[in-house]
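*Asks:* here are the coordinates; sequence isn't available:
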């Protein structure tokens, strides 16, 4: 698709990381850009200096707008976006814009293929593993998208890439219509972001948009949704069990490929991250890499060199024989379950914004591992009721504070519930925005409180 934005009038909804990148690119392409956000900020000031018109709090579409590019956090029922749709003005997201621009004259080079990843959990780990494999093969590659680097910048930026490892959220996928990755996977799917999508079916439908006609589908054979949503697309699968023909899997602690003919390529013990969920992530990344003809030596090297990001099941240290682990990235019940089952006896730190997710199955699954629970955040009462139903004998303490000092209280209570040999695990099963700016800030507060405890 050849795209020209010269003299087109485009409204960018949201001036966060993605919105600012979109506005900057569109201004370079000669578009007349209007930016709206909830409030003025350093980013809106910078965009104004570049030539964008900034208007705070638009609820109706200004006259003369040809297209709206929305930030992923804006819901479809936002009054501005509803008004645009009612007027027949196209609304797309940053990902769709990046796809349309990837082969336009502005990039000045052939379109780089996308190897794309979505799922409820494991996206960032998997996309970073994949990017490492691609680079180990000598390819110019980068992880972009929901991982923190806007795709539109990677597509039209100065750095030429051979291939892009792309992480996509359900919010981003919702606003796509023509995106067609060369290969893609849905790692897993469990209830999440139901407050945004409205239902599990709508959430799944957004995720399924990662697979377009012609996309090579990498399925998680152990996840019913991943298999179901892939339909009859050609592809491969992976499993934590012994792989059948056409699958990658695990045999006697060895990661084995029986889909592309490469055989053994890594060991579970040799992975730099632990837990069955990370083995599954490694298999998914390897399948995508093999689909792009990356040699097994590069896949092995990419896995060996992988370093997990912070707040992902990260051991902070031990105080008085009690181990403290930060998995603030576990922002939904599915992710929390994967973390909790890795430990035998846990004091669980949980709570925040559940976004409509149910926690009963999670609590029932891990009840036998719980030595105690410390709850915080807006939806702590929902988790407390689930614990009363499924783990009535487990000590539960609620911390009602929501100020900056709340995490110190949480860690102090958890330390009193734990005994030597236990793990105090921050795996909130919920989003953080009720108390913190994001999951990273929540994890940093936990780390700081644990270190202060060790110094006391």
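*Replies:* That came through fine. What you see is a predicted model, and the numbers here were worked out from it, not measured in a lab.
*Asks:* switch to C-alpha atoms for all contacts and neighbour counts from now on
*Replies:* Noted.
*Asks:* contacts for the helix or strand where residue 25 lies, please.
*Replies:* Using DSSP states H and E, residue 25 maps to helix 17-28. Contacts with helix 17-28, where a contact means Cα atoms under 8 Å, 6 or more residues apart in numbering, come from 5, 12-14, 32-33, 35, 43-44, 47, 50-52, 69-71, 94, 150, 152-153, 156.
*Asks:* can you tell me which of those are buried?
*Replies:* Neighbour-count burial (16 or more other Cα atoms under 10 Å) applied to the contacts of helix 17-28 gives 12-14, 32-33, 35, 44, 47, 51-52, 69-71, 94, 150, 152-153, 156.
*Asks:* in strands only, show me those residues.
*Replies:* Under the assignment DSSP state E, the buried ones among the contacts of helix 17-28 contribute 12-13, 32-33, 35, 69-70 to strands.
*Asks:* can you tell me which residue is nearest the centre of this protein?
*Replies:* residue 123 (4.9 Å; Cα atoms, centre = their mean).
*Asks:* that older thread, which positions within the helix holding residue 25 qualify as buried?
*Replies:* 18-27.
*Asks:* and for stretch 57-74?
*Replies:* Per 16+ other Cα under 10 Å, stretch 57-74 contains these buried residues: 58, 61, 65, 67-72, 74.
*Asks:* let's bring in a second model and compare:
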């Protein structure tokens, strides 16, 4: 037992130079982050056991087994914590209530996420600063903007984390990076405890992923607390959204390194220590010496594409992070001008007979759908999927006058249909009960019948996609293909 206590003590403060060959580490899940975690642990020399209930990752398992990693796949493989486990590294979607993680907690075995492991792998002598982005919506776009600004400034930078590329994968690159733009989800933040970001932003906080808290009455408070963790230990700048007071409160309550600043961003005229908009210009009144009486032009609003209000806010948040790192003001505009964003976010895919067809499949919660709806005067709404414990009352109340009709699909289709009946009883609604991915042809045909010249057909589901599709991008691709087929 004495050896066990010694092992646990060093695991709690472990870094790249610790005695990893003496540690047995369990990796929970063999998805993208799980495979990266196993790869990182191999580089440290740890003894590794990978567990996953799914058999979908057989090729990854075979590769790891050739490298002397123990892999157990299939039902029941995660039911028991292997004897002698010193550390568990969990994939971000795993809930604390999972039997494996409950057993780890009961045995006082630390549980990290891939994010925590990545941070420890850089300590104490290879630290790459992190500029962190979280929020209910806009994370991926803002992270891409930060990366583009850094690269335009001549920095060796990479966008990593929830954006799709594990942080560990970049750490193991041969590239000597200057800085990372890190997108962090609430799941990743839950399992992160000892990370000190250079600068961080919470873009917004709205109901999402509440099902993760399994019916807890304080689910929203817990979700908000996860987001707040990004500010803990920040060394330079805590960036907040002036239009979302909750984000400023999270900054005020955070324990940061002495000297770290609170930096606001707003779509209005900025006060001191803020970035904002003046005469169609993005301006900086935070990172300039004469901020008491002047502001520095960073970019034009037209440099932001699309220049919808929510996206201008994303650009201001990204600029605040980049400027906190020392990026030259001219690099903000250059980065925005060169940026090529991924698809499925208010993406115009066709126009015919006066009707515009828009793919906003990335809108996986009501707040994201609201941003898209703000951009159009009248639309046929395609909605539905996994609601994740959220509600649609405020969304439908706000936009019911714009709704031409709605077509609803997915596992939570009746939740949305009932909400439409309560708040927009005059709006025609069609509910499709099939879960076949081929339903998108019927969805598009119905939407086309409802649409009139001047309308937009808007796929902005307000829900996750995994009940029917492999991803939100697969859902958007199916929509685009169905639109092309419908339009001939």
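*Replies:* That came through, no problem. Remember, it's a predicted structure, so these values are computed and weren't measured experimentally.
*Asks:* the ones in strands among the buried ones among the contacts of helix 17-28 of structure 1: which two are farthest apart?
*Replies:* Pairwise distances across those peak at 15.7 Å for 32 and 70 (criterion: Cα to Cα).
*Asks:* quick check, the residue nearest to the centre of structure 1 in contact with residue 116.
*Replies:* No. Applying Cα atoms under 8 Å as the test, residue 123 of structure 1 and residue 116 come out as separate, 9.6 Å apart.
*Asks:* which strand or helix spans the corresponding residue of structure 1 for residue 375 of structure 2?
*Replies:* In structure 1, the residue matched to residue 375 of structure 2 (TM-score structural alignment) is residue 342. Using DSSP H and E, residue 342 of structure 1 sits in no helix or strand.
*Asks:* for residue 342 of structure 1, give its distance to residue 285 of structure 1.
*Replies:* 22 Å (Cα to Cα, to the nearest Å).
*Asks:* could you do residue 14 of structure 1 as well?
*Replies:* Going from residue 14 of structure 1 to residue 285 of structure 1 by Cα to Cα gives 32 Å.
*Asks:* list the contacts of residue 312 of structure 1.
*Replies:* Residue 312 of structure 1 makes contacts with 326-330, as judged by Cα under 8 Å, 6+ apart.
*Asks:* trace it over to structure 2, please.
*Replies:* Taking TM-score structural alignment for the superposition, residue 312 of structure 1 sits opposite residue 345 in structure 2.
*Asks:* for the alignment partner in structure 1 of residue 165 of structure 2, the count of nearby residues, please.
*Replies:* The alignment partner of residue 165 of structure 2 in structure 1, by TM-score structural alignment, is residue 149. Residue 149 of structure 1: 17 surrounding residues under other Cα atoms under 10 Å.
*Asks:* you'd agree residue 149 of structure 1 is up against residue 143?
*Replies:* Yes. Applying Cα under 8 Å, one finds residue 149 of structure 1 in contact with residue 143, separated by 7.4 Å.
*Asks:* what about the strands in the stretch 101-250 of structure 1?
*Replies:* Ranges of strands within the stretch 101-250 of structure 1 are 114-118, 141-145, 163-167, 183-186, 216-220, 235-238, 247-251, based on DSSP state E, counting those that start in this stretch.
*Asks:* quick one, the third one and strand 114-118 angle?
*Replies:* For strand 163-167 of structure 1 and strand 114-118, the angle between their directions (axes from the mean of the first three to the mean of the last three Cα atoms, to 10 degrees) works out to 10 degrees.
*Asks:* so how far is residue 307 of structure 1 from the residue mapped onto residue 307 of structure 2 from structure 1?
*Replies:* For residue 307 of structure 2, the aligned residue in structure 1 is residue 274 (criterion: TM-score structural alignment). When distance is defined by Cα to Cα, residue 274 of structure 1 is 12 Å away from residue 307 of structure 1.
*Asks:* overlap in contacts, residue 123 and residue 116 of structure 1.
*Replies:* Contacts common to residue 123 of structure 1 and residue 116, judged by Cα under 8 Å, 6+ apart, are 167-168.
*Asks:* pick out whichever of residue 342 and residue 285 of structure 1 has more residues nearby.
*Replies:* Taking other Cα under 10 Å, residue 342 of structure 1 and residue 285 do not tie; residue 285 has more neighbours (33 against 15).
*Asks:* give me the buried positions along stretch 120-130 of structure 2.
*Replies:* Under 16+ other Cα under 10 Å, the buried positions of stretch 120-130 of structure 2 are 120-122, 128-130.
*Asks:* and what of stretch 78-96 of structure 1?
*Replies:* Using 16+ other Cα under 10 Å as the test for burial, stretch 78-96 of structure 1 gives 80-84, 89, 91-96.
*Asks:* what does it correspond to over in structure 2?
*Replies:* Under TM-score structural alignment, the match for stretch 78-96 of structure 1 in structure 2 covers residues 98-116.
*Asks:* quick check: the match of residue 307 of structure 2 is in a strand.
*Replies:* No. Counting by DSSP: H, G, I helix; E, B strand; the rest coil, residue 274 of structure 1 is not found in a strand; it is coil.
*Asks:* tell me the spacing between it and residue 124 of structure 1.
*Replies:* 15 Å.
*Asks:* what about the two, which has more around it?
*Replies:* residue 124 (24 against 14).
*Asks:* the more buried one -> structure 2?
*Replies:* Taking TM-score structural alignment, residue 124 of structure 1 has residue 140 as its aligned residue in structure 2.
*Asks:* how many neighbours does the closest residue to that match other than its chain neighbours have?
*Replies:* Spatial nearest neighbour of residue 140 of structure 2, chain neighbours left out: residue 163 (5.7 Å); criterion: Cα to Cα, 6 or more residues apart in numbering. When counting by other Cα under 10 Å, one arrives at 18 neighbours for residue 163 of structure 2.
*Asks:* distance of residue 163 of structure 2 from residue 87 of structure 2?
*Replies:* 26 Å.
*Asks:* now check structure 1 for the residue matching residue 41 of structure 2.
*Replies:* So residue 41 of structure 2 corresponds to residue 26, using TM-score structural alignment.
*Asks:* how much space between that match and residue 207 of structure 1?
*Replies:* In terms of Cα to Cα, residue 26 of structure 1 sits 27 Å off from residue 207 of structure 1.
*Asks:* what number of residues lie near the closest residue to the match of residue 375 of structure 2 other than its chain neighbours?
*Replies:* Nearest residue to residue 342 of structure 1 in three dimensions, chain neighbours excluded: residue 275, at 6.3 Å (Cα to Cα, 6+ apart). Applying other Cα under 10 Å, we find 15 residues neighbouring residue 275 of structure 1.
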